[in-house]
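Chemist: how would this look folded up:
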Amino acid sequence: MSGTASERMAEALDWARRVHEPDFDDWEGHLDWLEADPANAALFDEVSLHLEAATAGLAAEPVAAAVPDAANDNPPVSTSRRWWLGSAMAAALVGVIGIASWPSGPDMPATPLTIATALGQTRSVRLADGTRVAMNGGTMLKVDRATRSLSFGEGEAYFDVVHDPARPFRLQIGAASVEDIGTAFNVRRHDNVIEVAVREGVVSFDPDGGTEPDDDAVILKAGQAIRIVDDRGAVRRVDRTTIGGWRTGQLSYGDVALAEVAGDLSRAIGQPVRLAPGDGRRRFSGTFKVDADAATSVQRLAAISGMRATRDAGGWRLSPDG
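Modeler: Sure, this is the predicted structure:
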């Protein structure tokens, strides 16, 4: 670790303050800083805790509490209505993080809890109500600490929601929203595409988030998905067993643009997979496996899509084969 102790503390404090500002957008810079030294993440967590305690008028001494999850492979963390943003690892990583409470009251911090993953990284998050969220690479979520709701930035995540009729679980995806009626579902958002697929139970999908007087919410049942492209949507049947398949390295598609598939593969392996604009419009249907070896995964996609994969300084490029 470089720099003096005071310089490192000042740097961590600056990041802790900045990432919770409403207009913060330097996620790449923040992730680069976390990756630069393994100790940065621990220091970031420490100063975030103290900063929140100070702004909330609480004692700065943390309250130790083990993460209430039997599957947790990480050591217990200190938590006291804390901000949390885990370190971004260069290789794929699965961690289990418990968020100890949905705090409320006058001393609750006003800023949302932000959770993000880097490309090639996955993370599993358990909320206080038991809801589990599996986050794919390149994903950002914000948790509203006053209500049982989240906002979805970019990326992909699988939600296994604990149903509570008195406090519905709500997910905001841009202008659209999803409300749980007891379910497990997958959400993917990239550029102009939003896709919600239901594996279990039922969700209500509202394209305008309930802001318009007309009731245009769509009820999606298990085995159904809605796909929105440029604000135009369609509901279709899907194989329930493939929903959220990315969690086990399986990517499945039915008649989508090849550029979309390449984007998902980039998210999974943590390396850019590019096509020329014209090639990106090619249609793709099929299933392929993604594993720890990026080259093998890219070659699999190339083989079943009639493309050729080549490696360059910027990552991978797919071009027509022949």
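
Chemist: hey, let's count contacts and neighbours off CA atoms from now on
Modeler: OK.

Chemist: Go through stretch 251-259 and flag the buried ones.
Modeler: Within stretch 251-259, the residues that count as buried by 16 or more other CA atoms under 10 Å are Leu251, Ser252, Tyr253, Ala257, Leu258, Ala259.

Chemist: Please identify which of those is nearest to Asp191.
Modeler: Taking CA to CA as the measure, Asp191 lies nearest Ala259 of the buried residues of stretch 251-259, at 11.1 Å.

Chemist: hmm, back to that, show me the buried residues of stretch 251-259 that map onto helices.
Modeler: Leu258, Ala259 (DSSP state H).

Chemist: can you redo the buried residues of stretch 251-259 as CSV with distance to Val178?
Modeler: As requested, these are arranged in CSV below (distance: CA to CA, whole Å):
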residue, distance to Val178
Leu251, 23
Ser252, 23
Tyr253, 22
Ala257, 25
Leu258, 27
Ala259, 26
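
Chemist: With respect to Asp32, which of the buried residues of stretch 251-259 is nearest?
Modeler: Ala259 (26.3 Å).

Chemist: Which of the three states applies to Arg8?
Modeler: helix (DSSP: H, G, I helix; E, B strand; the rest coil).

Chemist: do you know how far it is from Asn40?
Modeler: 8 Å (CA to CA, to the nearest Å).

Chemist: what residue is smack in the middle of this protein?
Modeler: Thr139 (3.1 Å; CA atoms, centre = their mean).

Chemist: Is it correct that it is in contact with Ser151?
Modeler: No. The criterion here is CA atoms under 8 Å, and Thr139 misses it with Ser151 at 11.3 Å.

Chemist: please give me the structure for this one as well, since I'd like to look at both together:
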Amino acid sequence: MNSKANPLDAMVEAQALSWVIRMQRADFAEWDALTDWMDADPRHADSFNRLSLQDAEVASMLAVPSLPVPPSPVLAELREDTPRAAAPAERSSGTRPWMRIAASILLPVALAGGWLAHTFRSHPAPLRVTVLQTGPGERRDITLADGTRVALAGATSLAVDADGRHVRLLNGRAMFTVVHDPHHPFRVDLGDATVTDIGTVFDLYRWGARADVALSSGAALLTAGGQRIALRPGQRVRIDGHSVGQPQSFPIEDIGGWRRGSLTYTDATLAAIVNDLQAATGAPIRANQDVANQHFAGSIQISGDAEQTLAGVAPLLGVSVRRDGVVWELVSPGQKDRR
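Modeler: Alright, predicted model coming up:
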């Protein structure tokens, strides 16, 4: 076995450490850039999550003593309502699987030496951020300190500020049942868009520049693209980059249906649906270029593993399914046995 350090891995570690430290700054606003970096390579998120989880390890990497750090007020009262599965065995490299729920990012303020110490001296009151993550095929139900409940779908990343009333959906899907506080509104950022609670149950989806906001009960205010849109129950708004659609009717019973394994679409490409299938099943799935841009409207059901789910979903989508190694591929009918 080659014991020499991989220069690329070392570079990734350095970049991840830089992100972890920059996130402590009160004026940190590079959430989109952080999400893009994490999505670019699984090793990025792996390193970021590991360093976020291990503040003591970070301190030792900087060759300074670990200082006592008070627990996060968010984590101190945050309850994980979904029983956690046993953690997979560690790889020999010491890295963890890249998607898992992460603990609070708490780094010592008084770091000695170098530009890292200068960064912290410039911001003596670090911002404590809790990063919650799920892996593909994994779901979690979380209760925040104020009683707000959050259901996380697979492959979802959510950053929660120290006060627990301001969160950022970095990617994925989450449903919020918010405890209303008129003096301290609950806000969720999706890139440049913000949803503000007015006593609400709402479902959010974000993947890159695309986002969906759907309201199940109560009221919410969406601020996006220079617009302020008051949402009523049974309405959904789609955001695509700087383009913000008008509120559309959406069946209330289908909002958050993913928690029951049901995904409902009004007009989605198969490429977008494949992202949801991967997140829900945890299996690598792709759409062949011949079918990726086909559109679908209707509901599909996640039932069992990827093989069982795709067997039921493929006829509804008008495609066939073939397997290429560990990857499932949606193809045009008749292409199943062709390579």
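
Chemist: element containing the residue nearest to Phe176 of structure 2 when sequence neighbours are not counted, please.
Modeler: Counting by CA to CA, 6 or more residues apart in numbering, Phe176 of structure 2 lies nearest to Val150, which is 4.7 Å off, once chain neighbours are set aside. Assigned by DSSP states H and E, Val150 of structure 2 belongs to strand 149-152.

Chemist: so which of the buried residues of stretch 251-259 of structure 1 comes closest to Ser87 of structure 1?
Modeler: Set against Ser87 of structure 1, the nearest of the buried residues of stretch 251-259 of structure 1 by CA to CA is Leu251 (25.7 Å).

Chemist: Quick one: map the closest one onto structure 2.
Modeler: Taking TM-score structural alignment, the alignment pairs Leu251 of structure 1 with Leu263 from structure 2.

Chemist: Tell me who's in contact with that match.
Modeler: Neighbouring residues of Leu263 of structure 2 by CA atoms under 8 Å, 6 or more residues apart in numbering: Asp254, Gly257, Ser299, Ile300, Gln301, Ile302.

Chemist: element containing the third one, please.
Modeler: If you go by DSSP H and E, Ser299 of structure 2 is part of strand 295-301.

Chemist: Which positions in that strand come out as buried?
Modeler: His295, Phe296, Ile300, Gln301.

Chemist: can you tell me which residues contact Asp164 of structure 1?
Modeler: Counted by CA under 8 Å, 6+ apart, Asp164 of structure 1 has contacts Gly182.

Chemist: For Asp267 of structure 2, give its distance to Pro233 of structure 2.
Modeler: For Asp267 of structure 2, the distance to Pro233 of structure 2 - CA to CA - is 20 Å.

Chemist: same question but for Val150 of structure 2, I mixed them up
Modeler: 18 Å.

Chemist: next one: Asp36 of structure 2
Modeler: 32 Å.

Chemist: So for those two, which sits in the more crowded spot?
Modeler: Neighbour totals were compared for Asp36 of structure 2 and Pro233, and Pro233 leads with 20 against 13 (other CA atoms under 10 Å).

Chemist: mind listing what whichever residue in structure 1 pairs up with that one touches?
Modeler: Matched to structure 1 by TM-score structural alignment, Pro233 of structure 2 sits across from Ala222. Listed by CA under 8 Å, 6+ apart, the contact set of Ala222 of structure 1 reads Val198, Arg199, Glu200, Gly201, Val202, Arg240.

Chemist: could you dump those to a markdown table with neighbour count, secondary structure and distance to Ala70 of structure 1?
Modeler: Listed next are those as a markdown table, based on neighbours: other CA atoms under 10 Å; DSSP: H, G, I helix; E, B strand; the rest coil; distance: CA to CA, whole Å:
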| residue | neighbour count | secondary structure | distance to Ala70 of structure 1 |
| --- | --- | --- | --- |
| Val198 | 27 | strand | 27 |
| Arg199 | 26 | strand | 24 |
| Glu200 | 18 | strand | 24 |
| Gly201 | 17 | strand | 25 |
| Val202 | 20 | strand | 28 |
| Arg240 | 17 | helix | 27 |
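
Chemist: quick one: which two of those residues are the most distant?
Modeler: Among the contacts of Ala222 of structure 1, Val202 and Arg240 lie farthest apart (CA to CA), at 12.8 Å.

Chemist: Double-check that Ala10 of structure 2 belongs to a strand.
Modeler: No. Per three-state DSSP, Ala10 of structure 2 lies outside any strand segment and is helix.

Chemist: mind listing what it touches?
Modeler: Going by CA under 8 Å, 6+ apart, the list of residues near Ala10 of structure 2 is empty.

Chemist: ok, 10 Å please
Modeler: Residues near Ala10 of structure 2 by CA atoms under 10 Å, 6 or more residues apart in numbering: Ala16.

Chemist: What is the equivalent residue in structure 1 for it?
Modeler: Looks like Ala10 of structure 2 stays unaligned there (TM-score structural alignment).

Chemist: With Pro333 of structure 2 instead?
Modeler: Checking TM-score structural alignment: Pro333 of structure 2 goes with Asp321.

Chemist: Its match touches Ala309, doesn't it?
Modeler: Yes. Counting by CA atoms under 10 Å, Ala309 is a contact partner of Asp321 of structure 1 at 8.7 Å.

Chemist: tell me, what's touching these two both at once?
Modeler: Ala302, Ala303.

Chemist: And these two? Which one has more around it.
Modeler: Ranked by neighbour count (other CA under 10 Å), Asp321 of structure 1 and Ala309 place Ala309 first, with 22 against 11.

Chemist: element containing the equivalent of that one over in structure 2, please.
Modeler: For Ala309 of structure 1, the aligned position in structure 2 is Val321, judged by TM-score structural alignment. For Val321 of structure 2, the host element (DSSP H and E) is strand 320-324.

Chemist: Summarise which helices and strands that strand is packed against.
Modeler: strand 285-287, helix 306-317, strand 327-331 (3 or more CA pairs under 10 Å, 6 or more residues apart in numbering; DSSP states H and E).

Chemist: which part of structure 1 lines up with the first one?
Modeler: Put plainly, it is strand 285-287 of structure 2. Under TM-score structural alignment, the match for strand 285-287 of structure 2 is residues 273-275.

Chemist: Which residues are in contact with the spatially closest residue to Asp240 of structure 2 that is not a sequence neighbour?
Modeler: Here the nearest residue to Asp240 of structure 2 in space, its sequence neighbours aside, is Arg210; by CA to CA, 6+ apart that works out to 4.4 Å. When contacts are counted by CA under 10 Å, 6+ apart, Arg210 of structure 2 touches Asn171, Leu190, Gly191, Arg238, Ile239, Asp240, Gly241, His242, Ser243, Val244.
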